[in-house]
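Novice: Build me a structure from this.
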Amino acid sequence: MGTNNVVLNRLFTQNVFRKLINDNENMTFGTIVQRYASDFGEKKNGELISEIYNFMSKSYRNEYFFQNTLLNKLLLGRHSVNTTIALTQIPIGKSKADFILINGKAVVYEIKSELDSFDRLNTQIKDYYKAFNHVCVVTSENNFNRLLNILDGTPVGICVLTKRDTISKTLKKDMIEDNSKLEHQAIFKVLHKGEYEAIIKQLFGKLPKASQVFYYDECYSMFSQIPIFEAYAMSLKQLKNRNHILRNKIEKVPYELKSLMYFSNPSSQDYENLEIFLQNKFRG
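Specialist: A predicted model of the protein is given here:
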């Protein structure tokens, strides 16, 4: 499916997005508009983005499409940006978590769209459980039964993005909390320096005195002494301090671009630049 549509994967990326809102043009955007939009010479950029996204909804639901739907339906639809944060592309072992949602608990969502294979799924799930205790695979309706068979008897959940781009209430497998595979090292590697320093200082009252070469290892040595579930709970509190987004700002961003804007760590100027870009006519 969609071999000729692979170019769409390049549009909804941070690199292209930054160039669009800062420079108001980009070769990738221009190529895609001319291929997928009609009467593009008369339309504003915002209208063209919407038209392209609508095509994706019907014919090419790629990883960005799934990720953006999760952000809109779960973070912005069910939760609050004041109490819940999302993370993306977090390295865990040999894998990268597509989407992590953290509120009272943390859930790793692994996206398996119609365009993906399940070849690495087992490895990815094993990696995720080393750093987080809830894992859910997000897939399409067509993949549900196959995935249900693969994940039968495991704590891994399944949620389905329906053909109407909603999250199904019936086609699903509930997640089960699994703390048995949590590892200090995997959790520690998810944390930024300031985050693991805050945990160590809180519990030990001090940071290690070591040269720069050995400082990281000394910090990990102290972190590894903390009981695993306590270390995990404290790490989630630190992670929740990332990605502070103002609801009144993100609400004004078009649905199609919310994920890109959320994960770009936007400044007030970025929001202004985006608004200007969306209102400008296409310059092809």
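
Novice: From here on, just use CA atoms for contacts and neighbour counts.
Specialist: Noted.

Novice: Residues contacting stretch 83-97, please?
Specialist: The contact list for stretch 83-97, computed with CA atoms under 8 Å, 6 or more residues apart in numbering, reads 71, 75, 98-103, 108-110, 123-124, 127-128, 130-131, 186, 189-190, 240, 242-244, 263.

Novice: helices or strands next to the helix or strand containing I49 in the packing?
Specialist: Taking DSSP states H and E as the criterion, I49 maps to helix 45-59. Applying 3 or more CA pairs under 8 Å, 6 or more residues apart in numbering; DSSP states H and E, we find helix 45-59 packed against helix 27-36, helix 268-279.

Novice: Let's see this one next, to set against the first:
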Amino acid sequence: MKLSGKPDFKDSLIRLALKNYSPLDYSPQLIQLLAVLYPENDFHGFNKQDLHRLINDAVCQGYRGEQVLKYALFKQVQKKNMVAAFEMRVNKSRIDFLTINGHTTGYEIKSALDNLDKLAKQSADYQKVFEFNNVVIDKCHLKSCLAIVPEDFGIITVAGTRKSIYRTAVLNNNIDPAAQLSLMTKRELDVYFDQAALNDAEQVNKNFKKALKARYQERWSFVVAHSVSILPIDIQFFFNTNIDPKYIYPS
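Specialist: Model prediction:
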């Protein structure tokens, strides 16, 4: 895939391309997106797999958005004995990444391109349901973040390709069993919570973890098993759909 000219990897252009990108796009749509990033090239001779890969490479090399940070979290835990999930709904918020093993650990991402307008509300929602909570932030947000998130939240800073643990998460003592139960489906309530469990906060938390692990086990195992074939920017799509990558990236 030899290209000519210098690519235009401005954050604004990559963000626009990502906004219009879907792993389900056909070649003509992918070519339109690539024409914005590589204006001096003609992509009509490229197969669909190569087109996806070029978009992925542009994002991973020249973008500071959340897709890159989500994949970094995936790589960090994919070989560990745990289950994880992307974008779990928590009240009116959505935690970007969650791991479930002996504990529930949430990660909220705020890239250099994000603002912190919702962070206080998100932090309050996550503190009600998860045992450990973290924010993964671009270093530019550190001062503002310290004034917003609770003291038991971990803070991981990102500067370019470097990550640093600014503050380690502490076990959360503010879990609300009612908030945890509100996130369960009717079936999960029937399977994991009898009347005795409903009246015991410690048991609610224990069964909450069991239910989440069962909910996400199959989807997580799929993306781990197929990770070699999945492009980083598409990892959440495959987690949600469990479509065989060969149908998305035909050569």
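
Novice: on that earlier part again, put together a markdown table for the helices and strands packed on helix 45-59 of the first structure, with mean neighbour count on each row.
Specialist: Shown next, in a markdown table, are those (neighbours: other CA atoms under 10 Å):
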| stretch | mean neighbour count |
| --- | --- |
| helix 27-36 | 16 |
| helix 268-279 | 16 |
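
Novice: export those to JSON lines and tack on distance to M175 of the first structure?
Specialist: Output for those, formatted as JSON lines (distance: least, CA to CA, whole Å):
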{"stretch": "helix 27-36", "distance to M175 of the first structure": "38"}
{"stretch": "helix 268-279", "distance to M175 of the first structure": "36"}
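
Novice: which stretch among the ones you listed comes nearest F214 of the first structure?
Specialist: Of all these, helix 268-279 sits nearest to F214 of the first structure, with 38.8 Å by CA to CA.

Novice: which residue in the second structure lines up with K173 of the first structure?
Specialist: Using TM-score structural alignment, the partner of K173 of the first structure in the second structure is R167.

Novice: ditto for R146 of the first structure
Specialist: Under the alignment (TM-score structural alignment), R146 of the first structure maps onto K143 of the second structure.

Novice: what's around V223 of the second structure, how many residues?
Specialist: V223 of the second structure has 25 neighbours, counted by other CA atoms under 10 Å.

Novice: make that N56 of the second structure, sorry
Specialist: N56 of the second structure has 17 nearby residues by other CA under 10 Å.

Novice: can you tell me which residues contact the residue nearest to it when sequence neighbours are not counted?
Specialist: Of all residues not flanking N56 of the second structure in the chain, I233 sits nearest, at 6.0 Å (CA to CA, 6 or more residues apart in numbering). Residues in contact with I233 of the second structure (CA under 8 Å, 6+ apart) are N56, V59, C60, Q67, V68, Y71.

Novice: With N15 of the first structure as the reference, name the closest of the helices and strands packed on helix 45-59 of the first structure.
Specialist: helix 27-36 (10.7 Å).

Novice: V137 of the first structure -> the second structure?
Specialist: In the second structure, V137 of the first structure lands on V135 (TM-score structural alignment).

Novice: quick one: I158 of the first structure and M175 touch, right?
Specialist: Yes. Taking CA atoms under 8 Å as the definition, I158 of the first structure is a contact partner of M175 at 7.4 Å.

Novice: Please enumerate the strands of the stretch 51-200 of the second structure.
Specialist: 83-90, 93-100, 104-110, 132-138, 154-159, 162-167 (DSSP state E, counting those that start in this stretch).

Novice: could those strands be laid out in CSV, adding mean neighbour count?
Specialist: Supplementary listing: the strands of the stretch 51-200 of the second structure in CSV, determined by neighbours: other CA under 10 Å:
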stretch, mean neighbour count
strand 83-90, 19
strand 93-100, 20
strand 104-110, 23
strand 132-138, 24
strand 154-159, 21
strand 162-167, 12
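
Novice: now those as JSON lines including distance to Y21 of the second structure?
Specialist: Output for the strands of the stretch 51-200 of the second structure, formatted as JSON lines (distance: least, CA to CA, whole Å):
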{"stretch": "strand 83-90", "distance to Y21 of the second structure": "18"}
{"stretch": "strand 93-100", "distance to Y21 of the second structure": "19"}
{"stretch": "strand 104-110", "distance to Y21 of the second structure": "21"}
{"stretch": "strand 132-138", "distance to Y21 of the second structure": "24"}
{"stretch": "strand 154-159", "distance to Y21 of the second structure": "25"}
{"stretch": "strand 162-167", "distance to Y21 of the second structure": "27"}
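
Novice: quick one: which of these is nearest A196 of the second structure?
Specialist: Going by CA to CA, the one of these nearest A196 of the second structure is strand 104-110, 22.2 Å.
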